Structures are given as C-alpha cells and as structure tokens.
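Sequence first, predicted coordinates after that:
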Amino acid sequence: MKKIFLLLVLIISFSSCKKDIEKSVTTLKKVKPKPVYRFGYKLDDFVVIQDTIERGESFGAILDRHHVFYPKINQIAGSIKEVFDVRRVRAGKPYTILASKDSVEKAKVFIYKHDKINATIVDFKDSIITVKRHQKPIKTILRTAKGVINSSLSVTMDSLHLSANLTYTIADIYAWTLDFYKLQKGDSFKFMYEERFIDDTIFAGYGDVKSAVFKHKGQDLFAFKYLADSIKGIPEYYDENGNMLRSQFLKSPIKFQYRISSRYNLKRRIAFYGNRIKPHRGTDFAANRGTPILATASGTVTKSERRGGNGNYVKLKHNNTYSTQYLHMKKRKVKKGQYVKQGDVIGWVGMTGNTGGPHVCYRFWKNGKEVDPFKQKLPAAEPLKKSLKPKFLEFMKPLKYQLENKILPVKEPEVIDYIAKK
C-alpha cells in the first residue's frame, strides 16, 4: 500500500513538471525578437549589404552590380544632384545597400557614409526618389586637461594622449596672443573641451574647446567661447573682460595726435638722391617727440636695439604669419623676449637714425615679406557690445571658476580631468 502511494505521488509530480515545461515553452514561443531599425528602416524587410567603395568604382557601377539598370541610375543621379552629387563618392568610404528580400536582391536604398556620424540616404524603392541626410545620435562629454610646458605645446599635449587636431585648435585660439615658439619652461595651461561618442563607446572626435587659460610669463590669458551675435551665429573667443582674442591690428601705433607723413611706396623717388627710386617699405606716422608708441597687436619682442639708419627700434612677432617693426624711437621701453599685449607702450617717438623729423616708421611683415598694412586683409574683430557684457560676464563666471582649479558639481555632461605628466 505504501509503495502504491509513493508511485501515485511520483506520477502527479511528473505530470505537474511536464505542464510547467510545456507552459514555459509556450511562453518562449510567444516572445518575438524586437525588430532592428537602422537609418529609419526596418532591417528585417531587406537584405542588408555592407561594402566599401573600391578605387575607380562609381555610384553607377555599384547600383548596376545590384541589379539597378542605367536608365534608372541616370534618373536617380539627376533627381538628387542638388543635394548629393554622385560623382563625388570617394574610394575607401563605406556604404550600405538595402536590397529586396527575394531571389533577385535588387537594390532599393543606397546609404553613403561620409564619416562615423553623417550619412546620405538615397531611397529609390518607390516611384518617388528621395534623398536625405542622416546623423547618428551623439553623446558629448566635457573633459578638462592641464599641463606644464617643459619643451613645447605639442610635446606636452602628446603626454596627454590627445590628438594633434586639438593641439592645432588651442594654437588657433591663442594665435593672436601667444607666440608658441617662444613659450617658456614652466608656462602652464588648462582647458575644457568636448569629446563626442556614438553609442556611448565609439569615439567620434572632438567638439568645442569651451574655455581655456594659458599662464605665460606670469600672465593668465583666458579664453571663453561665446556666441555674442545670435543672428550671424559665429561664436568667438573672449578674455575675462570681454575682449576678443582674435583681435585686429590697430590702425596706428600712435593713439591720438599724428599724421601720415609718408606711405608705403616701392616706387618712391627722392630729389636728394638725384630723383632716383628709393623704395619706402614702411608707413611714417609723424608725432611730437615723446609721444607713446603702441604695439599694434599682441606678440613677443624679437629685437630691441639701436642700429644704423633705424635708430632705436623694436620688432614684434605676432604669430607665424605677421611681424611689425617700429623705428626712430627716442627711447625703448621693452626688451628682447618680452611679451606685450596689443596697445601696450613699447617706446616713444624720437628722431634717432636717418630721419628729418620726429616720427615712427611702422613696418609690417607678412610671411617674411614687408607689405603695406593698409592693403592687407587682416583678421577683423568687433568688440563685445556694452549691452552684452553683463550677460557675457554671467556666462563666463562659472567657466572661470572651473579653470581656477575648482570644479563645479555637474551631472551632465560628465567632467573628467587629464593631467599632463611632467
């Protein structure tokens, strides 16, 4: 009797387990995999073909290989040429074709990938041909980097494992404020910049440098990216006082009372020399002796000396393109190697060297050649309007706080520090 009872218990238990298993299998059958979408298309509806454009391969050749005939190819190319010129597809660029899910596998959609983020989608599966731009969602992370110069900016940036592109960006920001060939050991920098990611993990390049500070020769040179003109939509970099870093050259090295007594003229004839041509490669600004002479743009003093017909003179290097020189000074105020800002007094008007009256001969170099400064297309810079300054100062305040080694608590975007190795 006891054995019969145990047998009945086992049969009931097995029957219950069998029902549970059957129920689980039924439940699994009901759960369907989620459809996969890419570029706005349900991939299950197509045969997905991914490839790379070969050298010498054309848009037409690719579609022809995927069973689209040339009358249709010509129609596609003609209808989308205002948005996407199919002649400009480049070898090495990846592409995706969505083809019909049948034995022919005829192309229906062509997706040209410009880079990791941007693509052009050409849809010709219906009678109406469409073309549109597609951009993958990007996650932006805000990071900070700081370092101390031991040899050069590029070497220090390399120690941060940052791309040369970011080094060039920093150099561009400070192109009118710093001479990077004259950086000193012990100069330091800190900047906040964006990194962009696809799907949270795939690096998609750098975004903006939001703010920066470069300590050079004991001076803190701040830079804050700010959109002052929402109509033009072009942000600029400003210092902590609202002065644009991409500053234009001053029109004159003399601030107030002066007159131009002689202009740049390569065909100038001088009666004293028998009416012979004696080129004048500078612009003379006549003014009273002792009138302050100003640096027309920020830069480093490369020469400060007295020599021959130049008399007392100063030469400044502003960047790798532009240099300026100021001749016939009564007295020089700056020394070789000194860094000066636009508008700083570098000397005073005098009559030293070959001169017939008190003036400063202003000479202007572009790419190592003396040119007429008034005929150059120089970088334009508009000062920040007074009405915008309070708003800018409010915008700049937390960024400056972060640059001064005190990171504000933020959740999005994430802030991560990178410190250069000494």
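Perfect, I can see it now. None of the values given here were measured: they were computed from a predicted structure.

contacts, neighbours, all on C-alpha from now
Will do.

Scan this structure for its longest strand.
Of all the segments of type strand in the chain, defined by DSSP state E, the longest one is strand 202-216.

Counting by contacts, list what it packs against.
Applying 3 or more C-alpha pairs under 8 Å, 6 or more residues apart in numbering; DSSP states H and E, one finds that strand 202-216 contacts helix 164-173, strand 188-198, strand 219-226, helix 389-403.

and it, how far out from the chain's middle?
The chain centre lies 9 Å from the centre of strand 202-216; the measure is C-alpha atoms, centre = their mean, to the nearest Å.

same check, this time on stretch 189-201
Centre-to-centre, stretch 189-201 and its host chain are 13 Å apart (C-alpha atoms, centre = their mean).

which residues touch that stretch?
117, 136-148, 203-215, 403 (C-alpha atoms under 8 Å, 6 or more residues apart in numbering).

again, 6 Å this time
By C-alpha atoms under 6 Å, 6 or more residues apart in numbering, the surrounding residues in contact with stretch 189-201 are 138-147, 203-215.

The structure to be compared is supplied as follows:
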Amino acid sequence: MDKTRITRLGNRYVIVVVAAMFFVACKEKPQFVKEEDLAIIEHVPEPDIYEFGFNLNDYVVKRDTIKRGDSFGAILERNSIGYPKIYNIVQTAKDTFDIRKLLVGKPYTLLCSKDSLETPKCFIYQPNIEEYVVINLQDSIHAYTSRKPIKYVEKTATGVVTTNISDAFSDQGLSVLLAYKMADEIYAWTIDFRRLQKGDRFKVIYTDKYIDDTIYAGVHNVKAAYMEYNKEPFYAFKFETDTVRKFSDYFDGEAKNLRRAFLKMPVQFSRISSRYNLKRRIAFYGNRIKPHKGTDFAAPIGTPIIATANGTVIKSAYNRGNGNYVKIRHNSTYETQYLHMKKQNVKVGQFVKQGSVIGWVGMTGNTGGPHVCYRFWKNGKQVDPLREKLPEAEPISEKLKAKYFDFIKPVKAQLDNISFKKEKTKKPLSNNLISRIK
C-alpha cells in the first residue's frame, strides 16, 4: 500500500507518494528518489517572538485600539469573559492601574488561549510608545506596569545654510525637530535664526532614541553643538549643574550660560493682542480707565503654555476673573502668572523648568477670546516684562568650573574633528534640456 510522506528535496520540502521507486514533480528537471533515501521529518517550530515579556507563539494574539464608548469591561465581555470575573479582575488590579483611564486611540493587545474558545489570558494596554500595563486575567490575577527596552544611539551631523535652518537639516536627511532644539532650546538667546545667512554652518552631537531597537522615538538629547554664524564661532555644551534635580544647561567654551533667566513669551508662534497698560480705557465699561497689568498673547485653544523661567508652582487654581491659572515663584524677587487656561498641567509645590508645559491656552474666566494673560511680579509689584531689564541665567558656580572644563575638553575635540560636508551643487542643465524647457 502506498504511503504519503514529506521529504526535503534540495532546499524545499515536498509531499510524495512512496512506492519502490516514484517520480517527483517539481519546477526543476524531473528526478527519481529511492525509498530508502526518504525520511519523515518532524514539524519545524516557528522562531520565538517576544513582546511585553511574553512568547507570542504561545497565544492567539488580538490587537486593537480603544474605540469611543469602549470600556475595560466591554472589551473583555466581547471576548467571552463574564461580568463576575471582570469585577474580580478590576478589584484586584485597581491598586496598580485605574481601568477608567483607558484613552481613545491607544492600542491594546489580548493574549488568548490557542484553542477553539480563544479565552483571553492577558490584557496589555499601551498609554504611550514606551510604557505598557499588563493585567493577567488567569487564576492568579495581578497587574503591573513596565517599559519597553530603550536604546540610545549617539550620532553626529553637519550642514550648511542655503535658505534657512530647517532646509539645512532636511538637506542632510536630519529631523527638523533637531533644528528646533538648536533654535529654541540652545541658541534662542544667542543667535537670531531668522537672520541666518547663506554659508553659515553647524555641527552637532546628538542622541536618537529607539524603542524595541527599531521604533524611532525622536531626538533624545543634544550633547554639544557648534554654529558658525556671520563667520563667528558659537560653541554649546550641555552640562548638569544640579545633580539633585537633574537640571542641565548649555554653556559656551568660556563657561558662560547661553540661556537667559526668562523667556520673552509663554507661548510660541503667537502675537501680542494687548500690552501692559495702566491707563487703558475700555468702551464696554463706559470708557473708564481699567488698568491692564498683564500682557496678552493670542493663540489657538490648546496651544501649550510654557514656564518662562525655572521655579516652584505656588498656585494652580480657578476663579471667575482669571479662569484656570498658574502662578510660579522663581526666586525672592520674581513671580509670574498665566491666566485663562483651558487646563493646568502642574500642581502646587511642583518644581518646573524653563520651557516646561504648565497648561494650555483656553477661554476660561473673564476673556473675549483665546489667549494667555501673562503677568509679571518684581519685588511684589506687577511690572511690564517687555520693559524690564531681565537678569541673565545663573552662571556655573566656581566650584563646578574646573569640572566643567574637564568635561567639555574631549567633547570639544570630538566636535572639532567633525568635518563639514560639502554643500550639494546642482548640475547645470544641458543645452538640449534648456531648449526643450523654452
């Protein structure tokens, strides 16, 4: 009686009917195989695929995103888990993760049994690309939060300005976010990037961030930079000045801080809609004088509002006039306040860094349009920040200077050894092509 067997022929597996001698049909030249040369092979297992700490080959994997109207219970009920068990799961996991915080659009994964029932064994929710929450649904119900492995890769780049800084970066295939970091975070107080000239050049040492080795998560950090602006060199080195708060700043080759103590405005890409004016008259109030002790910056609802300097939040509250507002004490001399927020992003007692998002533009309180009213105190008196001679940022302390110069020595050598890439030149059009264009 003939037998059906699987055998390997060259680099492929074929199914053959075995007799004393038989013919194997394939795309290549037909050939004969002796029965004694055949062997029944075992199933070759698939390679292990690990994610979230689980071997995905052990489960039926179901992936989806949180839809509007979805709840943790509704998702499990759709996958054949009853409400008594759902209640037990929620009560057990509530100290680790509040299942009410599932956000629309965020991904989740169900690891299910490999049988006809496909019973969920594990629920995994990803609030962002780095973190994930695991809720084990089996007999020993438990929950925990973890992070995907992150890899940081240090890179270098150079470029030459032909039109603007964004084009200079994109011409080299670099992230525009890196250009924004150099313009807004490092050289914002030193170089006017709107006035860059053709031929200005840059070098930068930076770190890119990757999740699970392959998912690009953006520019993590700029270690050092060099700008040649109007033929003048401008070095910038990132150095940690506060090891307790993990605070860093950018300094030049002489240990001078490149930052100023206060930013000029609390929102980017906005316009001043109303200035500080103690003699302002308002028609709505019978043309009476009603002083305006703030500076209004008009911006769309939802625009991030940033702290103009380092400090500690002393108020994060609501009242009828200010709406949602935040007040920050920067030191014994200066305080700032940000009014009419859609929502605050900080709490009282929290330390914030210059540039940190403390809320979003809204229309709460007494306001006729979306904006942030920025108020500025000096020695307890409200003043016009646009007319104040604001202090420079704190310099490196004398006891840290020697450490700083030792730190930047190899970094500066690394920067100096990076060669500028030659500017790309476009090939001239041939006469035939020019005539065709005409």
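Happy to help now that I have it. Keep in mind the model is a prediction, meaning the values are calculated, not measured.

any chance you could map the helices in the stretch 51-200 of the second structure?
Secondary structure of the stretch 51-200 of the second structure (DSSP state H, counting those that start in this stretch): helices at 72-78, 83-93, 165-171, 176-180.

Would you tell me which one of those is buried the most?
Greatest average neighbour count among the helices of the stretch 51-200 of the second structure goes to helix 165-171 (a mean of 18), per mean count of other C-alpha atoms under 10 Å.

Neighbours of the equivalent of Trp176 of the first structure over in the second structure, how many?
Superposed on the second structure with TM-score structural alignment, Trp176 of the first structure falls opposite Trp189. Counted with other C-alpha atoms under 10 Å, residues neighbouring Trp189 of the second structure total 15.

Against Leu7 of the first structure, how distant is Lys30 of the first structure?
35 Å (C-alpha to C-alpha, to the nearest Å).

More neighbours: which of the two?
Leu7 (12 against 9).

Then that one would be within a strand, right?
No - Leu7 of the first structure: not assigned to a strand; according to DSSP: H, G, I helix; E, B strand; the rest coil it is helix.

any idea what it aligns with in the second structure?
For Leu7 of the first structure, the aligned position in the second structure is a gap, per TM-score structural alignment.

what do you get for Glu394 of the first structure?
Using TM-score structural alignment, Glu394 of the first structure sits opposite Asp406 in the second structure.

mind checking how far its match is from Ile272 of the second structure?
Asp406 of the second structure is 44 Å from Ile272 of the second structure, by C-alpha to C-alpha.

Neighbour count for those two, which is higher?
Each of Asp406 of the second structure and Ile272 has its neighbours counted (other C-alpha under 10 Å); Ile272 has more, 14 against 10.

which helices and strands does the helix or strand harbouring the more buried one pack with?
Element membership for Ile272 of the second structure, per DSSP states H and E: strand 271-274. Judged by 3 or more C-alpha pairs under 6 Å, 6 or more residues apart in numbering; DSSP states H and E, strand 271-274 of the second structure is in contact with strand 295-298.

Who are the packing partners of the strand it packs on?
So strand 295-298 of the second structure, by 3+ C-alpha pairs under 6 Å, 6+ apart, packs with strand 271-274, strand 371-378.

Please list the outside residues in contact with the very next helix or strand once past the longest one.
It stands for strand 371-378 of the second structure. Heading C-terminal from strand 371-378 of the second structure, the first helix or strand you meet, by DSSP H and E, is strand 381-383. Residues from elsewhere that reach strand 381-383 of the second structure (C-alpha under 6 Å, 6+ apart): Phe376, Trp377.

Give the buried residues for strand 381-383 of the second structure.
Burial within strand 381-383 of the second structure, assessed by neighbour count using 16 or more other C-alpha atoms under 10 Å, is assigned to Gln382, Val383.
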